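Engineer: Could you work out the structure for the sequence below:
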Amino acid sequence: MKNLKIKQLFYATITALMFYSCASPIEIYEKSGHAITMKQSHILYENYNENLKPIIEKTQNSILQREGYEGTEYVLISIQQLENYIRFLKEVEKTNKGNENNKVTGIAIFLGAHDKTKTLSSMPKFNHNIKSFEEMNEKNDRLVGDMRHRETVFLAPTFRENHKDSIFTNEFQRHIPFFIEYTDQNNKYKGTYKYLLPYLRNKKTESATRSLERNSSLNADEFNIMPPRQ
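Structural biologist: I've put the predicted structure just below:
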């Protein structure tokens, strides 16, 4: 019986490896558990727009004494921006090769909001068919509307906390958003991975920033927020 279970496990492992080596990107996506139906998409959109968005809009109008504010509907990130960010994180991982927790395991998508004085006359160019860094770094020649307190998102990488005696109770909690505390002024992306959340939760951010003399942010923002529209 024991040998039978071992054989079954062996064949299951081989089958899984064969699937992932032979499967197309479409097959992998469809079996990933992350694909959702049009109906599920509609429910998520409706729940936000009917239950949360009106409260956000009422609060925004109250804080800034303005009328007609439209809550953020979605945040637009170009494929090129996302691919560039992932390549950057892979380079960070490579730079820290040999560290216990050097692997970048994921991207945390944080919810945030700009401050009351945020002004932005143009966004970084949406990287469609960009062929050079100079083109990518240009600004779009368009207005982007009222950015004050505008809801947005920003991205941060995660690493897996591998300590057996950690306090985490499930796998998701082990994947920690982080920044880098570096030791070499000439290589600011090589060093120790430090937990990002304690810094973000610190109310006295200016004091916290001064206490982190050698830190490198790996976060990304300034994506196209919709609305405001052109």
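
Engineer: can we go C-alpha only for contacts and neighbour counts from here?
Structural biologist: Fine.

Engineer: where does Ile225 land in three-state SS?
Structural biologist: Under DSSP: H, G, I helix; E, B strand; the rest coil, the three-state class of Ile225 is strand.

Engineer: Relative to His149, how far out is it?
Structural biologist: Using Cα to Cα, to the nearest Å, Ile225 is found at 12 Å from His149.

Engineer: the more surrounded of the two?
Structural biologist: Taking other Cα atoms under 10 Å, Ile225 and His149 do not tie; Ile225 has more neighbours (21 against 16).

Engineer: wait, that one sits on Gly71?
Structural biologist: No. Counting by Cα atoms under 8 Å, Ile225 does not reach Gly71; the two are 10.2 Å apart.

Engineer: Which stretches in this protein count as strands?
Structural biologist: Listed in chain order, the strands of the chain (DSSP state E) span residues 74-76, 106-113, 151-160, 175-184, 187-195, 215-216, 224-226.

Engineer: Tell me the gap between the biggest helix by length in the chain and the middle of its chain.
Structural biologist: With secondary structure taken from DSSP state H, the chain has its longest helix at helix 2-22. The chain centroid and the centroid of helix 2-22 are separated by 34 Å, computed with Cα atoms, centre = their mean, to the nearest Å.

Engineer: Could you list the residues in contact with that helix?
Structural biologist: Ile28 (Cα atoms under 8 Å, 6 or more residues apart in numbering).

Engineer: So what's the residue count around Leu155?
Structural biologist: 16.

Engineer: One more: Tyr20?
Structural biologist: Neighbourhood size, Tyr20 [other Cα under 10 Å]: 12.

Engineer: State the distance from it to Leu143.
Structural biologist: For Tyr20, the distance to Leu143 (Cα to Cα) stands at 45 Å.

Engineer: related to what we said a few turns ago, now the longest helix of the chain: buried residues?
Structural biologist: Using 16 or more other Cα atoms under 10 Å as the test for burial, helix 2-22 gives no buried residues.

Engineer: Would you do the same for the sequence below? I want to compare the two.
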Amino acid sequence: MKTTRTLLLITIVLLTILLFKTCNKEESCNHSVLNENEVIANYKNSRHTINIGQVADLFDNYKDRFIPIIKQMQDNIDTNNGILQRDHYLPTEYSLMPLQKLKDYINFIEVLQQKNPEQIISGIAISFGAYNLTDSLNIEKESTGKRKESILNDPLKIGDYRGRLTTFMTPTYYSEKNTGYDADNHIPFYIIPNDNSDVFKGEYRSLYKYLDSIKGYASNNNKIEKEISKASFLPTFNAANAKITIQSVSSNELTDMPPRQP
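Structural biologist: Here you go, the predicted model:
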């Protein structure tokens, strides 16, 4: 009897370990089940949900009013050394972010919140941007011939990306400003680390105030003398104490379409 109980206990322990390892390997092993009716009701009742007519208006307004101007501007660019001369440019129509990349970024933001519980992360700012005119025609190349991730989870940015409009993402922290404009309270940020033992733990600072300062723009948008020569999203180092002084939390995971060559 004693031997039987011992074997039973060992079996239970081994099954528990096996289940734990299986759940770690399988992303689908999630014990929290979404309430379908509640999720769909939240979507239907959201003031941000739009019908197909509103989708068509947004799409057509951009395509009719902005794409011809962008196309003309990109076709006619001629830099001093002739870096960019092209015809029949196809402007960006949408930015693609694979579902897994979106989940990964949200998980990263949740970890930031755990590391900095006193500062409330309120959302994600999706910012407009543009690639440099001197960027490579194909800004991502497979030098090894092997993909790090599948096409499904991570499509490469291949095509005419020179000067192309794009978007990038940055988490926002919440700060009550009482300006009468709700969005003012949600501020895209970077981090000033407490020390270099953990660069993602520290004080949140306004990203756009930083970008304006390094490019030399005053609050009234008039250009002033540059304080710093060039912006960088990489951490900067202080040689005196080897301390990281700034850490970006922004991401450009999106593949812009259509990046095809004519």
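
Engineer: TM-score for these two?
Structural biologist: Once superposed, the chains reach a TM-score of 0.75 (TM-score structural alignment, normalised by the length of structure 1), with 194 aligned residues with a Cα RMSD of 2.6 Å.

Engineer: list the contacts for the nearest residue to Ile244 of structure 2 once chain neighbours are set aside?
Structural biologist: Nearest in space to Ile244 of structure 2, with sequence neighbours left out and distances taken as Cα to Cα, 6 or more residues apart in numbering, is Phe237 at 4.9 Å. By Cα under 8 Å, 6+ apart, Phe237 of structure 2 lies in contact with Lys243, Ile244, Thr245.

Engineer: The residues you listed into a markdown table, with extra columns for distance to Ile191 of structure 2?
Structural biologist: Shown next, in a markdown table, are those (distance: Cα to Cα, whole Å):
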| residue | distance to Ile191 of structure 2 |
| --- | --- |
| Lys243 | 13 |
| Ile244 | 10 |
| Thr245 | 8 |
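
Engineer: All the helices of the stretch 51-200 of structure 2, in order from the start?
Structural biologist: For the stretch 51-200 of structure 2, the helices defined by DSSP state H, counting those that start in this stretch occupy 52-61, 67-76, 99-115.

Engineer: Next, format those helices as a markdown table and append distance to Lys25 of structure 2 and mean neighbour count.
Structural biologist: Listed next are these as a markdown table, based on distance: least, Cα to Cα, whole Å; neighbours: other Cα atoms under 10 Å:
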| stretch | distance to Lys25 of structure 2 | mean neighbour count |
| --- | --- | --- |
| helix 52-61 | 39 | 11 |
| helix 67-76 | 45 | 15 |
| helix 99-115 | 15 | 14 |
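
Engineer: Output those helices in CSV; the columns should cover distance to Ser232 of structure 2.
Structural biologist: Shown next, in CSV, are these (distance: least, Cα to Cα, whole Å):
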stretch, distance to Ser232 of structure 2
helix 52-61, 33
helix 67-76, 25
helix 99-115, 21
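
Engineer: Compare the strands of structure 1 and give me the one nearest Val92 of structure 1.
Structural biologist: Among the strands of structure 1, the nearest to Val92 of structure 1 by Cα to Cα is strand 187-195 (6.1 Å).

Engineer: Trace Gln81 of structure 1 over to structure 2, please.
Structural biologist: Under the alignment (TM-score structural alignment), Gln81 of structure 1 maps onto Lys101 of structure 2.

Engineer: I figured Lys139 of structure 1 was touching Lys125, is that so?
Structural biologist: Yes. Assessed by Cα under 8 Å, Lys139 of structure 1 is found in contact with Lys125 at 4.9 Å.

Engineer: ok, the two, which is more surrounded?
Structural biologist: Using other Cα under 10 Å as the criterion, Lys139 of structure 1 and Lys125 rank with Lys125 on top: 19 against 13.

Engineer: is it true that that one touches Gln81?
Structural biologist: No. Applying Cα under 8 Å, one finds Lys125 of structure 1 not in contact with Gln81, separated by 9.9 Å.

Engineer: Now for the equivalent of Tyr189 of structure 1 over in structure 2, how many residues are close by?
Structural biologist: Under the alignment (TM-score structural alignment), Tyr189 of structure 1 maps onto Phe200 of structure 2. Burial of Phe200 of structure 2 is recorded as 23 neighbouring residues (other Cα under 10 Å).

Engineer: Which stretch among the helices of the stretch 51-200 of structure 2 approaches Leu84 of structure 2 most closely?
Structural biologist: Judged by Cα to Cα, the one of those that comes nearest to Leu84 of structure 2 is helix 67-76, at 8.8 Å.

Engineer: in structure 1, what residues pair with that closest one?
Structural biologist: Matched against structure 1 by TM-score structural alignment, helix 67-76 of structure 2 falls on residues 53-62.

Engineer: With structure 2 overlaid, report how far that stretch is off on average.
Structural biologist: Compared with structure 2 after the fit, stretch 53-62 of structure 1 shows a mean deviation of 0.8 Å (mean Cα distance after the TM-score superposition for structure 1).

Engineer: List the residues that contact Lys157 of structure 2.
Structural biologist: Going by Cα under 8 Å, 6+ apart, Lys157 of structure 2 touches Asn138, Ile139, Glu140, Thr255, Asp256, Pro259.

Engineer: same thing but at 10 Å, please
Structural biologist: Applying Cα atoms under 10 Å, 6 or more residues apart in numbering, we find Lys157 of structure 2 in contact with Leu137, Asn138, Ile139, Glu140, Lys141, Glu253, Leu254, Thr255, Asp256, Met257, Pro259, Arg260.

Engineer: Could you export these as TSV, including distance to Asp87 of structure 2?
Structural biologist: Shown next, in TSV, are these (distance: Cα to Cα, whole Å):
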residue	distance to Asp87 of structure 2
Leu137	14
Asn138	17
Ile139	19
Glu140	22
Lys141	24
Glu253	28
Leu254	25
Thr255	22
Asp256	19
Met257	18
Pro259	14
Arg260	13
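
Engineer: Mind checking which of those residues are buried?
Structural biologist: Of the contacts of Lys157 of structure 2, these count as buried by 16+ other Cα under 10 Å: Leu137, Glu253, Leu254, Thr255, Asp256, Met257, Pro259.

Engineer: Save those residues as TSV, and put in distance to Thr3 of structure 2 too.
Structural biologist: Shown next, in TSV, are the buried ones among the contacts of Lys157 of structure 2 (distance: Cα to Cα, whole Å):
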residue	distance to Thr3 of structure 2
Leu137	71
Glu253	57
Leu254	59
Thr255	61
Asp256	65
Met257	66
Pro259	68
